[in-house]
Structures are given as C-alpha cells and as structure tokens.
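structure, please.
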Amino acid sequence: MSEAFQNFCTLLERVVAHQASDLHLAEGRAACWRLHGNLAAMDDVAWTQTRLDELLGELLGAQQGRDLAEKGTVDLGFTARSGERFRINVFRSLGRPALVARHLPSRFLSFNELRLPESVRQLASLSDGLVLVTGITGSGKSTTLATIINEINASLPVHILSIEDPVEFVHTPNQAIISHRELYTDVPDFASAVKASLREDPDVILVGELRDTETMRAALTAAETGHLVFSTLHTADTSGAIERFIGGFPGDEQSVVRHRLSLVLKAVVAQQLLPQNGRPGRVAAVEVLQVTPAVSNLIASGRTAQIYSAIESGREAGMQTFDQALAALARDNLIALEDGRRLARDPNGFERLMRQGRSGA
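This next block holds a predicted model:
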C-alpha cells in the first residue's frame, strides 16, 4: 500500500468523522472537503501528479484504468477501512487526473429523518409503474431511493433488482431478495441490464440513472409489463423530468412515448438540499407530483405546463410544490426565511403561503 493510498484513506476517515459529504483531490491543490454544503481546504499540502498517479494505480482496476484513458471519466464504489462506503468519480481536468469521493451514509435514514412527505413513503407500497426521483447532482436522490428500497425490503417478500454505476447502498436482504448489479463489474450498460432483468423474475427494479434513450425505452417497457421501476433524472422540477424523459426519444417517437408514459408514470419526486438555519447540516425541499387521472391526461395531451397548477391544488392527493415545501421549512425554522424567499419560484406566492401558515389557514 503506497503512502498516497494511506493518506487518501486517512482523509476519508476525517470526512466521516466531521460529517462532510465530499472529498476533492486534484494536482497542485490541497485536499478539499464539502462540509455542510461549503467547500474548504482540509490542510495545506498540495497533491502532486506523482501522488495522484500512485493513488489511482491502487484505486482503479485494469478496465477502470482503460475507461479513464478512453472516456476521461470513470465511476467506482469504494469501501474504506472503517467499512464506510464512498462513490468515487475520477476524471481528467486539462489532461490531469482529479477525483471526488462522496460519502454514503452507513445506515439507511428514515423518512422522518429525511423529512420526506408521507406521500413519498407510500411509493414503497406501489405494485407496478414508474417512479422518477429528480434533482441536480448532490440533491440526495440516491439517499431518497435507498430509503424507499429499504422500506420495501423491510416489509414485502419481493425480488428487488438494482442496477447502478456504481452500487452505492448495499442492502442486506430482509423480507425481500435483493440482487445488486454494478455497471462494468456485472453488466455492460444500463439498457442491456434492464432488458435482461425481465428474465430474472424481479418485482422491483432500481435503475441508477436514465442516461440514454435505450435505457429509458427499457425502463418504460419494464414498467408496462407489471414491474415497479424506480430511477433518477437530472432535472430541477417534476414537470421538467417528464419533458426530459420524452425529449430523450427521437421526434417521430415522442407522441407515442408521451402516451405510454402517461399510462405507467406513478409519481415524480424533485428535491433540492438547503443549508439548515443556524445549525450544521442540510435539509431537503421536496416537490411531489402524483400522477392522478387528471395529470395523466395532461401528460398524454402534452399540456405539461399545467402540471404545476395541478400540484398546487393536489394536497389531498399527496402533492406539494417546491414553494409549498420551502414555506413549510421556513415556518419550522429549518431554513432561513431569506433562503426561502430567494429560492421560491413565485416570491409573491411564497409570501402568501407564509401568511397562510401563520394564520393557521
């Protein structure tokens, strides 16, 4: 074990001990961590190209090394000496290697701990269809999905099949049977893995990310054939996820895909992590779209611009807008009122929500 690898493992231990989320390493720069949402240097020792090359020589397997050389980026899972798990992305910046290691929680957080709405918990009881969890990178999508999968594992005798790049959360079978399949280690790509999964008797399929058209097509087919499919997209809101999915197909297919999606989509959860008010840590603001018959009709007819209004009026169906989530967090003093105002999509509507909350309406 090289000195560079030992230093890397020590840095990971510090990340865990201080509850940081990410470790950043790059040539000519000291190690940095993201602590409660903010980046800061961990020390003043710059990493050299030689040290990084030594580290990557031990960290990457032969195929991963080839992928980095050919594609300029590679993802992998890593278990530290303490047993803590990390998702690592190695990439090139101006021809030089760099990496980001994200700490994955060692235990599955509850819905209450994540402050997820009850309607998100209820997604674990669905029997079929497609559920999308969306948000920017680092918004907690994987953690939310892990909590939902953990709920299914604890309560239902089903076969859960996860396809990820890399496997982030390792579930121990409880009531369910769980099969983890990792890209490049177990399967060549998402699309072929999803297609093959239909011959592996799954009840629930977790697709780590809908990266391309073939994966979207396979996930849609799996949902249509009676499976419950969970996956993620990188969009900011729920209606954007629907358009992103449909837009992933060629133009001549989109009208058919729009109709198919309207029949199988069950819910979209969009989330963003915000700094807590006056305390360390972050909290999720969550927008929830439940696909009711009315929403299904909006999707099928291409009227996704009207979906936000449907969410605003869909409280009884378990829906909430991003602004409604912000107002609830601000009223509970979990985020600063100024942050709520700044992030609200409709500042005037946010103020009305705050007044309604104070008046008990």
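
use CA for all of it now, contacts and neighbours both
OK.

for D75, give me its contacts.
Remark: with contacts taken as Cα atoms under 8 Å, 6 or more residues apart in numbering, D75 is in contact with R87, I88, N89, V90, D165, P166.

tell me the gap between the strand with the most length in the chain and the middle of its chain.
Criterion DSSP state E: the longest strand present in the chain is strand 265-275. In terms of Cα atoms, centre = their mean, to the nearest Å, the centre of strand 265-275 is set 9 Å apart from its chain centre.

Proceed likewise with the subsequent sequence, for comparison:
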Amino acid sequence: MDAKTLNQILEIAFQKKVSDVHFEVDNPPFFRGKGQIIRSRLPLLTGKDTEFIVNTILEFNGKTLDKNLHEIDTSYSLPNGGRFRVSIFRQRGHFGMVMRVIPPYISTFEELNLPDVLAEIVKSPTGLILVTGPTGNGKSTTLAAMMRYLTETFTYNIITIEDPIEFLFTSNKSCIIQREIGIDTESYDKALKSALRMDPDVIMVGELRDKETIDSCMKASETGHLVLSTLHTQGAVSTIHRIIGNFPPESQEIVRQRLADVLVATISLRLVKDKTGDNILP
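Take a look at the predicted model:
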C-alpha cells in the first residue's frame, strides 16, 4: 500500500457514487453502495497496509500515530478535493477504518427530493432544530442543504462546530465560521460556550452526543439563537425521550419544559429504494 494506491481506491468511491469505504485486515476494501456492502476484487489488506493508511490520514491532519490510539474520528481529502469523514479503530489488534464519502457539492432541497417545508422550518429566527434518523440515512446531507439555504437567503453570522468538519461551506450572504473538535477547539461544550461570545445568529452542532452538549444547545436556543444539530434516533417521539433521558430523574421535568419552549422541529429521516430499486430516496 502506498499513497497513490490509497487515493486511487478512494477515487473509485467517488466514481461509483458509493457512500462508504471499509478497510480491514485480511479483507479487501469493501464499498457500501445503494445501502448494500460490496466486496471489491482488490488484494487483501495486511496490518502494515491499514497502519500506513492510518498514518497517512493522521499526517494529513497534522497528527502522529500514538501507540495507545484505540479510536478517533477525523477527516481526509484527496488532491482533487474529494473529502471523507474517517472513523479509525482497532479490531483484533490491528487498525481498521470506515471512510464516509462527503459529496463535493452541497445539494438543494429540491435536488435531494426533500420537502419544501424544510425551508420554512429554517426561517425560524431562534430555537432548536434537530435532524434525526439512523446512521447513513442522510442527516448530515440534509443539514448541509439547510445550511446552504441559510447562507444564500439570510445575512447571518453562522458558526459550525463539528467532529470532524464534513461539508465545506462558502460565505455567501451569510458569514460562516467552521470549527473542528480536536483542532480548533477542545470539545463541543467549550466551543458552544465560546460561540456565544462570537456574535452568532445561527449555531450548527454536528451531533448531540452527551448531556453537556444538549444543555449548551438548549441554553444557546434560550438566549435568542437558532441552533441546528443531529441525533441518532428512530423517530420524533424517541428523539424527545433520548434528550430527556440524558439528564438525571430529578432534572427531567425542567428539561422537558425547556425543550418545549425552544424546540422548533424534529426532522426524522429514512432512506428507501424507489420502484426501480436502483435509487435511494428520503
């Protein structure tokens, strides 16, 4: 394995329009396309191959490989601009990774076959908007489309806090600041507290992972900002239960009232195959 071979494999992902690339020892690279895992005909990967890939990705991000590394989320870009969200992990003593393809183009609601009501939802000047659904069902892509609409429609100061940064946004009518956990800031909680001092109109948080992040997002919503984020849940009702369940029992009633005051919408996504079976639509 060398850098040229790695980039050629990743370029195949863009050419074939797959969503993920899997690298694991004693297997060839796997691709996920149209919701299905596809085993490639490439050579089997060795421990040295996957360690080389990890080193390449970490060096791209200005980091070195720590022997105590067990898992990390980061990103990687091809020379031609193609981007990936990367999840690195250890399994059976070797490194493995899953690389999520990030489309180079941020699509509109219409291009993604998303309902027009999303444009009405993001017009809310304050509050909390959540995009939810299982992994791989288009939460990040939908959130990116919403961000595009905001930048093209309003004159806002928008701050994104992500782990890692996925879509790269360009300031249009709005000014956009993108911060990455581990590179630009230490944690979601600290970044959110800092964001409130950066004259924000809109704050986009990549994911609500813990109680501290949820609480900080609600506080930002309560202080007159529009906050957008994602959550891994199965539906609108389970989203409410998941948020409240992060807090101790004695705090849950207050949290329920706070959430009722700030929640603008919960957008629950599922991808399904069309009648031909060749395409996946929300």
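
export the contacts of D75 of structure 1 to a markdown table and tack on secondary structure?
Output for the contacts of D75 of structure 1, formatted as a markdown table (DSSP: H, G, I helix; E, B strand; the rest coil):
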| residue | secondary structure |
| --- | --- |
| R87 | strand |
| I88 | strand |
| N89 | strand |
| V90 | strand |
| D165 | coil |
| P166 | coil |
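
filter the residues you listed by whether they're kept in structure 2.
Using both residues aligned by TM-score structural alignment, their matches' Cα atoms under 8 Å, structure 2 keeps these contacts from those: R87, I88, N89, V90, D165, P166.

wait, the second one touches R102, no?
What that stands for is I88 of structure 1. Yes. Counting by Cα atoms under 8 Å, R102 is a contact partner of I88 of structure 1 at 6.3 Å.

excluding chain neighbours, what is closest to the spatially most central residue of structure 1?
Centroid-nearest residue in structure 1, with Cα atoms, centre = their mean: K141, separated by 2.2 Å. Excluding its sequence neighbours, the residue lying closest to K141 of structure 1 (Cα to Cα, 6 or more residues apart in numbering) is V133, at 6.1 Å.

what's the counterpart of the one you found in structure 2?
Matched by TM-score structural alignment, V133 of structure 1 corresponds to V131 in structure 2.

again with G95 of structure 1
Aligned partner of G95 of structure 1 by TM-score structural alignment: G93.

neighbours around its match, how many?
Here the number of neighbours of G93 of structure 2 (other Cα atoms under 10 Å) works out to 10.

what's the answer for R115 of structure 1, then?
The burial count assigned to R115 of structure 1 is 13, neighbours taken as other Cα under 10 Å.

touching, it and Q271? I think so.
No. Here R115 of structure 1 does not reach Q271: they are 11.5 Å apart, not a contact under Cα under 8 Å.

where do the contact lists of these two overlap?
A284.

relative to structure 2, which residues correspond to the longest strand of structure 1?
Using TM-score structural alignment, strand 265-275 of structure 1 pairs with 263-273 in structure 2.

can you check stretch 166-180 of structure 1 too?
With TM-score structural alignment as the criterion, stretch 166-180 of structure 1 aligns to 164-178.

do stretch 7-24 of structure 1 as well
Counting by TM-score structural alignment, stretch 7-24 of structure 1 corresponds to 5-22 in structure 2.

kindly report the same for stretch 211-219 of structure 1.
Using TM-score structural alignment, stretch 211-219 of structure 1 pairs with 209-217 in structure 2.

likewise stretch 338-346 of structure 1?
Going by TM-score structural alignment, stretch 338-346 of structure 1 lines up with nothing in structure 2.

about what we covered before: adding neighbour count and distance to A327 of structure 1, write the kept ones among the contacts of D75 of structure 1 out as a markdown table.
Output for those, formatted as a markdown table (neighbours: other Cα atoms under 10 Å; distance: Cα to Cα, whole Å):
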| residue | neighbour count | distance to A327 of structure 1 |
| --- | --- | --- |
| R87 | 20 | 33 |
| I88 | 22 | 35 |
| N89 | 17 | 35 |
| V90 | 23 | 38 |
| D165 | 21 | 35 |
| P166 | 22 | 35 |
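
part of a helix, is V98 of structure 2?
No. V98 of structure 2 is assigned strand when assessed by three-state DSSP, not a helix.

now the nearest residue to it once chain neighbours are set aside, what's its secondary structure?
Closest residue to V98 of structure 2 apart from its sequence neighbours, by Cα to Cα, 6+ apart: H22 at 4.6 Å. In three-state terms, and counting by three-state DSSP, H22 of structure 2 is strand.
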